[in-house]
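A.B. asks: can't give you the sequence, but here's the structure:
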């Protein structure tokens, strides 16, 4: 929803995606007018929702003022590589690294500035993820690194014969860490397949895999390969028939739809800020019971309190300041008495704009013989986020020209 359209050729992450050679993603946002201005696809006077000032939004992003070799706006299609950032994010990063270069917890100004950055970011992230306590927010390098960090803490709780369930719909970042845990502990990995008709995970299929030996269940909230949304709350409810830790990867979900971690009853939730206008910072939200029970690797002098026990070494304070600025930018697109309510309104507004952009883009895509929309064919943002792939081996330059 908030992800800027950008171009990236990459190998499909999912073994069941049979489309050959390369895969691309289209992740529409209120900033995607830069794409639709090009190639005369649509006038900038199209029927955009009046409650989003598109010109003002574009002005907030310096990258959108940059033209390519043909003096046309660049087409930022590198969805997997992340979004462009607003000026406010760059300013927050710059200010933090210039004036708050210190460690936490000391009685001097720069350290206190770092404490303020971390406290504000934890509160902002808790509001964004729908988490009731900021000490349940853990920052890290990225989703993948945090998942492996959690995996290493989970390994001692597993034994030979225990079972781990992973999904065939997931990016490997939410598979490899749990396969690693199984390999280290002697646990067995079981695979939850997706329905070829709905292109998503079904609770009844998960139920068939459960057993008293199930200790961990990991699945995505939205597929990066097929664009499918999964029924997170229903899957978690089925998983509660066991005592398994339930882990959800929201990296591809959070740019499009607002996470609701507590409502879903998820044990561990991951996402990355660079997917929604922020810098390269990862987030993990966990239940108090899980974060306290597991024993993450850390240096001995580090506090055992939350969330510090999970955040090894000096954190990327300037990146975390940028994350906070990104979330405040998103909240500024909405209204309400609380940060969460502002974000809810912002996501609703952006969803209206995204729906129009997605329809325009999929109509254009349908006219291109080199491309195929993957997954669910309806461009409905309540059912999917848009992904598309090449039908066959086509040179990247030709693929770009066709768009």
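C.D. replies: Received it, and whenever you're ready, just let me know what you need. Since we're looking at a predicted model, the values are computed, not measured.
A.B. asks: only C-alpha atoms from now on, for both contacts and neighbour counts.
C.D. replies: Will do.
A.B. asks: now residue 229: how far from residue 171?
C.D. replies: Distance of residue 229 to residue 171, given as Cα to Cα, to the nearest Å: 13 Å.
A.B. asks: where does residue 246 sit, in terms of helix or strand?
C.D. replies: strand 245-249 (DSSP states H and E).
A.B. asks: residue 24 too?
C.D. replies: Short version: residue 24 belongs to strand 23-25, going by DSSP H and E.
A.B. asks: put this next to the previous one:
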């Protein structure tokens, strides 16, 4: 059955304010079910983790529930799910842990297409170890990250390859499975940044070829928490820096401090929300999540095709190129406007779009656009509508004719 956009939008209380949210790549709005799950956990007696009393057991259940939910989202074992405050924090933990075993002569491969959270932790860990950093380059004409270049970048001393599954700047989706195969043939590990790709379609860790996959719940209707997933056996071989009395179990030993138990309740509720996007789906939650995200992907794809065609048809709009396979995200500039000025003018009209480099630092540096303000980004999510796309295009027409005020 067609994606029920009316039913879907009704789940999001914030949409009643009337803003058109094209900033899902920076963070999505929150469904009522997630809000209620967080609030219910805060209204209920919850103690720190303990088996001795009921409030302590509830916190254990919240942790386990979040792990199982993320496992269902990504097709992994719950014991392979490490939870944390953000994708950046978790990637730093992983980089410090892996980097402790690196030394001079070792090599790390990173990409100029990636969000800096999947670049800088690896560059810094390599620097601390005396290892060499090698760079995968995107094609500025097509926006793609050619997978064949990794054959020249990866060698016997490569310890890790870090690459995005979906550019948060342009939506480009590299062939991570092919890149991972090249890395694994040389004995290297692969860390895939799935923060921007996971919200926009079914994801399976094994299919990506990744050893580690990172995701952020607030990019798929959840609270501000993140996870990095791997085979539990992969985690078992790693020894992170940790407090002496804290748990030495996997995955607990990778999670520093006491987590936010109410937000963990929200993570589980967010996965349940995704599992309900296709009301006709049956089976276990993993099957329903895949069906729900597939339905949302079709809806987003149709909207994005309309948006992309509309932008391409406007001579005043310059679109940054992206690969053939992409998430529903586009970056662009409008003649006569700075990116920051355009985002502010669109915001004044109730259209929420980001401007700048969105932490895709190396990408905008390579294009020579960072110092002049980067670009404006529009990202489609499953609660967006045809009317919102047309509203954005119409406002761009108005602003193109008007031009940016000199005093802005």
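C.D. replies: Arrived safely. Note that the structure is a prediction, hence the values are computed from the model and not measured.
A.B. asks: follow-up on the earlier one: compare residue 229 and residue 171 of structure 1 (neighbour count), which wins?
C.D. replies: Neighbours around residue 229 of structure 1 and residue 171, counted as other Cα atoms under 10 Å, are more numerous at residue 229. The numbers are 24 against 21.
A.B. asks: check contacts around that one.
C.D. replies: When the contact criterion is Cα atoms under 8 Å, 6 or more residues apart in numbering, the partners of residue 229 of structure 1 are 200, 221-223, 253, 383-385.
A.B. asks: change it to 6 Å
C.D. replies: Listed by Cα atoms under 6 Å, 6 or more residues apart in numbering, the contact partners of residue 229 of structure 1 are 221-222, 384.
A.B. asks: ok, now residue 365 of structure 2?
C.D. replies: Contact partners of residue 365 of structure 2, counting by Cα under 6 Å, 6+ apart, are absent.
A.B. asks: give me the secondary structure label for it.
C.D. replies: At residue 365 of structure 2 the chain is in helix, as set by DSSP: H, G, I helix; E, B strand; the rest coil.
A.B. asks: swap in residue 51 of structure 2?
C.D. replies: Counting by three-state DSSP, the backbone at residue 51 of structure 2 sits in coil.
A.B. asks: return the distance of the strand holding residue 24 of structure 1 from the chain's centre.
C.D. replies: 16 Å (Cα atoms, centre = their mean, to the nearest Å).
A.B. asks: what's the answer for stretch 22-29 of structure 2, then?
C.D. replies: Centre-to-centre, stretch 22-29 of structure 2 and its host chain are 10 Å apart (Cα atoms, centre = their mean).
A.B. asks: what segments of the stretch 201-350 of structure 1 are helices?
C.D. replies: Applying DSSP state H, counting those that start in this stretch to the stretch 201-350 of structure 1 gives helices spanning 203-209, 232-239, 261-264, 288-293, 317-332, 339-366.
A.B. asks: most tightly surrounded among these?
C.D. replies: Each of the helices of the stretch 201-350 of structure 1 was scored by mean neighbour count; the highest is helix 317-332, a mean of 25, by mean count of other Cα atoms under 10 Å.
A.B. asks: can you tell me what part of structure 2 that helix aligns to?
C.D. replies: Residues 261-276 of structure 2 are where helix 317-332 of structure 1 aligns, with TM-score structural alignment as the criterion.
A.B. asks: can you list contacts of the matching stretch?
C.D. replies: For stretch 261-276 of structure 2, using Cα under 6 Å, 6+ apart, the contacting residues are 34, 37-38, 41-42, 62, 66, 69, 221-222, 288-289, 292.
A.B. asks: could you do stretch 204-221 of structure 1 as well?
C.D. replies: For stretch 204-221 of structure 1, the surrounding residues in contact (Cα under 6 Å, 6+ apart) are 162-167, 170, 229-230, 244-250, 253.
A.B. asks: again, but for stretch 119-137 of structure 2
C.D. replies: With Cα under 6 Å, 6+ apart as the criterion, stretch 119-137 of structure 2 contacts 92, 95, 99, 102-112.
A.B. asks: now with 7 Å?
C.D. replies: Contacts of stretch 119-137 of structure 2 with the rest of the structure, by Cα atoms under 7 Å, 6 or more residues apart in numbering, involve 91-92, 95-96, 99, 102-112, 145, 153.
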